[in-house]
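1. Sequence plus predicted model, see below.
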Amino acid sequence: MNFNNILTEYDDGITTITINRPKKLNALNQDTINELHHAFKEANVDQDTKVIIVTGSGEKAFVAGADISEFADYSVEEGEYLAANGQKILFNFVENLSTPVIAAVNGFALGGGLELAMACHFRVASDNAKMGLPEVSLGVIPGYGGTQRLTQLVGKGRAMEMIMTAGMIDANKALDYGLVNHVTSQEELLPLCEKIAKKITQNSSVAIATAIKAVNACYQDGVDGFEVEIKGFGECFGTEDFAEGTTAFLEKRKAKFPGR
C-alpha cells in the first residue's frame, strides 16, 4: 500500500514505521491514523516481521498531538465517534497486536502522540523528549485512551497531575515515572531500539504473542488474567516453538524457532 503521511522500512526482522508530517510536527490527522492502521496491520501479518518500531520524522517530534484544525467544529456526536473510531482502528489495535511494538519517542509526544506511544508495548525516549496530555487546556480531555493508559503506567496521582495541569514532563522524569523504559541520545535512539528488538527476535514469536495477550488481560475488566496466563501457558506446549526451544536447551544449542 502506498502512504502519503508515513514511511515504512523493513530490515532483518524489524519493520520501522515513521510518521512523516514534519511541517505539522507529525500531528495525527484522520488520514495518518488510517495509514498507521494499515501499516501496523501489514507488519503484524508479515511472517518475517518480528518487531515493529514506530517513530516520528526529524528531531523535534514523535507526534506533537492531534491535528486540531480537523475537529475544532465537531458536534458532540462527531467527537464521540472520533474517539471511538480512533481507539478501535489504531490505539487499541496497536496495544493488542501480537507483534511487539516499540515506540521510539524522538521529541515531543503530546496528546494523541503520547497516547500512541502509550499504546505501544513499551517506550524508549531521546533525551530531548517532552511528554504530556494538554487536552484540558483546549477544553477537552484525552480521547484516545490517555486517561486510562497513563494511569496504568504512572499511577493515579501522577496521571491526575499531568492531565489537570496540561503540563509536559521531560524524558528523565518520564523514566522516573516508569512511562519510558530507557532514555538515550537522539543519535542512539533508533540503534538502541534496534538492539532491544534484536534480542526480542531471538525468542519465540508465538510465546511472545501469548505473553502480550496475558499481560494485557491484567487491565481488562471482567477478565481473570491468571486464567488467561494458565490457558496460554498450556497452549504453548502444543507449539513447534516449544518443541524446538526445549530440545535446543537440552541439546545445549541456540534455538531456531519456526514461529509456529
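-> In hand now; what should we look at?

2. rest of the way, CA atoms for contacts and neighbours
-> OK.

3. who does the helix ranked longest in the chain touch, helix- and strand-wise?
-> Identified as the longest helix of the chain according to DSSP state H is helix 30-45. Helix 30-45 sits against strand 6-11, strand 14-19, with contacts defined as 3 or more C-alpha pairs under 8 Å, 6 or more residues apart in numbering; DSSP states H and E.

4. can you do 7 Å?
-> The helices and strands touching helix 30-45, judged by 3 or more C-alpha pairs under 7 Å, 6 or more residues apart in numbering; DSSP states H and E, number zero.

5. can you pull the contacts of the residue positioned nearest the centre of the chain?
-> Nearest to the geometric centre of the chain sits Cys120, at 1.4 Å (C-alpha atoms, centre = their mean). Counting by C-alpha atoms under 7 Å, 6 or more residues apart in numbering, Cys120 touches 94-95, 101-103.

6. Looking at these, which are in strands?
-> 101-103 (DSSP state E).

7. Just want the angle from the longest helix of the chain to strand 6-11.
-> Helix 30-45 and strand 6-11 are oriented at 20 degrees to each other (axes from the mean of the first three to the mean of the last three C-alpha atoms, to 10 degrees).

8. hey, where'd the strands end up in the stretch 151-260 of the chain?
-> Along the stretch 151-260 of the chain, the stretches classed as strands by DSSP state E, counting those that start in this stretch are 168-170, 182-184.

9. Could you find the closest non-adjacent residue to Thr151?
-> Closest residue in space to Thr151, ignoring its immediate chain neighbours: Ala159 at 5.2 Å, by C-alpha to C-alpha, 6 or more residues apart in numbering.

10. With Gly146 instead?
-> Excluding the flanking residues, the one nearest Gly146 by C-alpha to C-alpha, 6+ apart is Glu115, at 5.3 Å.

11. Now do the end-to-end distance for stretch 95-111.
-> This stretch, stretch 95-111, spans 17 Å end to end (C-alpha to C-alpha, to the nearest Å).

12. what does that stretch contact?
-> Stretch 95-111 is contacted from outside by 44, 50-56, 59-66, 117, 119-126, 128-135, 142, 186, 189-190, 193, 209, 212, using C-alpha under 7 Å, 6+ apart.

13. cool, stretch 17-33 as well?
-> For stretch 17-33, contacts defined as C-alpha under 7 Å, 6+ apart pick out 5-9, 53-58, 61-67, 70, 90.

14. Let's verify Glu59: helix, strand, or coil?
-> coil (DSSP: H, G, I helix; E, B strand; the rest coil).

15. Buried ones among the contacts of Cys120?
-> Buried subset of the contacts of Cys120 (neighbour count, 16 or more other C-alpha atoms under 10 Å): 94-95, 101-103.

16. Alongside the first one, take a look at this:
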Amino acid sequence: MVETSRFSEWDVQGDIGILTINNPPQNYLKELEFVDLEDLEKWTKGSSLKGLILMGKGRHFCAGAVQDNIFQFHNEEAIQNTLRKGKAILDYIQNLPIPTVAAINGACLGGGLEVALACHIRVCSETSFLSFPETGLKVMPGLNGTLEAPKKAGLCNAIEMILTSKMINAQEALKMGFVDHVVPGKEVFSFSMNFLKRLTEDRPLYLIHAVMDAINDSRRMKTDDAIEKASKTFCKLAAEIVQKQKNV
C-alpha cells in the first residue's frame, strides 16, 4: 500500500523500499523537508528491507529547491533552521544500513543533485542532465553538495561544476563520477531494482547491515576508529560461524 508524507510517496516491492518525490512535473523541492523524518524512520527502522530506491515522480528526478521559498526567510537563523531539517533527512538516508540507489530520470539539479549524492549508488538515464545552478543565483549548494561532490567526482570536477553552474549530460556525469551507471530512460527503475536484488537477495539482513554500517563508518568516523569497529564486527561474525560449526 502506498503511503504519503509531505510531498513524497512510500511503497515497498518485496524487500526493497521505494521513496518517490511527488511534485511533478519537475519535482521541485517546495520544502527542503520533502518527507517527514519521523515517517521515514517509521518505514525503515526495524524493518526487513534490504535496499531503498529514491526517485522522482514522472519524467524528472528533482529540479532542485524553490529558491523563493528559501529567500522568503528574513534572517540567517531561519535559513539555517530550514537547511538543518533538509540535511537531517539526507543524513538519515546516507547512514541507512542498507544500500540506497538514486534512480535518476530527466532533471537532477541543485538540491535534487544533492539528494542523489546522499544515496550510495546513482543510476542515471541516458537523457538526464545534472547541474549545480546555485552560484548563478549568488549562493552555493546548501545540502552538503560542497562536501559530497568532491568525494564522488574529485576536487577539480566539483569546483568546476559548482563555480560555473555547468550543465552536464549523463555520459559526462558518468565519466566525472557523479553517477555510477547510465541506462536507457525506460530501464532506470528496473535496472535499479534488479541491481539491488542482485546485491542483496542471497545475503541475510544482519550481514547487509554489518557491511553497510562498516562502509558508512568509513565516511563518518576517523579512519582508526572505523578500522577498529569493522575488525570487531568481523570477529563477531567469524565467532558465530565457529559456534554454529561446533553445534552441528
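-> On my side now, so go ahead. Model, not experiment: these values are computed from the prediction.

17. Give me the TM-score for this pair.
-> Overlay of the two chains. TM-score (TM-score structural alignment, normalised by the length of structure 2): 0.87; 241 aligned residues with a C-alpha RMSD of 2.5 Å.

18. and the contacts of stretch 95-111 of structure 1, which of them are in helices?
-> Using DSSP H, the contacts of stretch 95-111 of structure 1 in helices are 44, 117, 119, 189-190, 193, 209, 212.

19. Widest-spaced pair of the residues you listed?
-> Greatest spacing in these, by C-alpha to C-alpha: Leu189 and Ala209 (24.7 Å).

20. who's more crowded, the two?
-> Leu189 (21 against 16; other C-alpha atoms under 10 Å).

21. mind checking how far the residue nearest to Leu190 of structure 1 when sequence neighbours are not counted is from Ile196 of structure 1?
-> If the residues on either side of it in the chain are set aside, Leu190 of structure 1 comes closest to Ala104, at 6.7 Å by C-alpha to C-alpha, 6+ apart. Distance of Ala104 of structure 1 to Ile196 of structure 1, computed by C-alpha to C-alpha: 11 Å.

22. quick one: which of the two has more around it?
-> Ala104 (29 against 14).

23. what lines up against that one once you look at structure 2?
-> By TM-score structural alignment, Ala104 of structure 1 lines up with Ala103 in structure 2.

24. which residue packs closest to Thr164 of structure 2, ignoring adjacent ones?
-> Nearest to Thr164 of structure 2 is Thr135, by C-alpha to C-alpha, 6+ apart, at 7.3 Å.

25. The one you found matches what in structure 1?
-> Thr135 of structure 2 maps onto Val136 in structure 1, by TM-score structural alignment.

26. quick one: its match and Met162 touch, right?
-> No: Val136 of structure 1 is not in contact with Met162 according to C-alpha atoms under 7 Å; the separation is 10.3 Å.

27. between the two, which one's more packed in?
-> When Val136 of structure 1 and Met162 are compared for neighbours, Met162 comes out ahead with 18 against 13, by other C-alpha under 10 Å.

28. Look up how far Ala66 of structure 1 lies from that one.
-> Counting by C-alpha to C-alpha, the gap from Met162 of structure 1 to Ala66 of structure 1 is 18 Å.

29. same check, this time on Asp48 of structure 1
-> 32 Å.

30. Give me the more crowded residue out of these two.
-> More neighbours surround Ala66 than the other of Asp48 of structure 1 and Ala66, with 20 against 15 (other C-alpha under 10 Å).

31. show me what contacts the more buried one?
-> Shown in contact with Ala66 of structure 1 (C-alpha under 7 Å, 6+ apart): 27-29, 111-112.

32. Farthest-apart pair in these, please.
-> Using C-alpha to C-alpha, the contacts of Ala66 of structure 1 reach their maximum pairwise distance at Asn29 and Gly111, which is 12.4 Å.

33. which of the two has more neighbours?
-> Gly111 (26 against 18).

34. Now which residue in structure 2 aligns to Asn20 of structure 1?
-> Per TM-score structural alignment, Asn20 of structure 1 is aligned with Asn22.

35. Can you tell me the number of residues neighbouring that match?
-> Asn22 of structure 2 is flanked by 23 other residues according to other C-alpha under 10 Å.

36. What separation do you get for it and Gln171 of structure 2?
-> For Asn22 of structure 2, the distance to Gln171 of structure 2 - C-alpha to C-alpha - is 26 Å.

37. Show me what the helix ranked longest in structure 2 is packed up against.
-> Longest helix in structure 2 by number of residues (criterion: DSSP H): helix 223-247. Contacts defined by 3+ C-alpha pairs under 7 Å, 6+ apart place helix 223-247 of structure 2 against helix 205-220.

38. buried ones in the helix it packs on?
-> 205, 208-218.

39. And for stretch 165-173 of structure 1?
-> Quick answer for stretch 165-173 of structure 1 (16+ other C-alpha under 10 Å): 166-168, 170-172.

40. Adding distance to Phe226 of structure 1, write those residues out as JSON lines.
-> Converted to JSON lines, these look like this (distance: C-alpha to C-alpha, whole Å):
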{"residue": "Ala166", "distance to Phe226 of structure 1": "36"}
{"residue": "Gly167", "distance to Phe226 of structure 1": "37"}
{"residue": "Met168", "distance to Phe226 of structure 1": "36"}
{"residue": "Asp170", "distance to Phe226 of structure 1": "35"}
{"residue": "Ala171", "distance to Phe226 of structure 1": "33"}
{"residue": "Asn172", "distance to Phe226 of structure 1": "33"}
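
41. Now the two most distant members of those.
-> The span of the buried residues of stretch 165-173 of structure 1, defined through C-alpha to C-alpha, is set by Ala166 and Asn172 at 18.1 Å.

42. Quick check: closest non-adjacent residue to Asn44 of structure 1.
-> Asn44 of structure 1 sits nearest to Thr99 (C-alpha to C-alpha, 6+ apart), 5.7 Å away.
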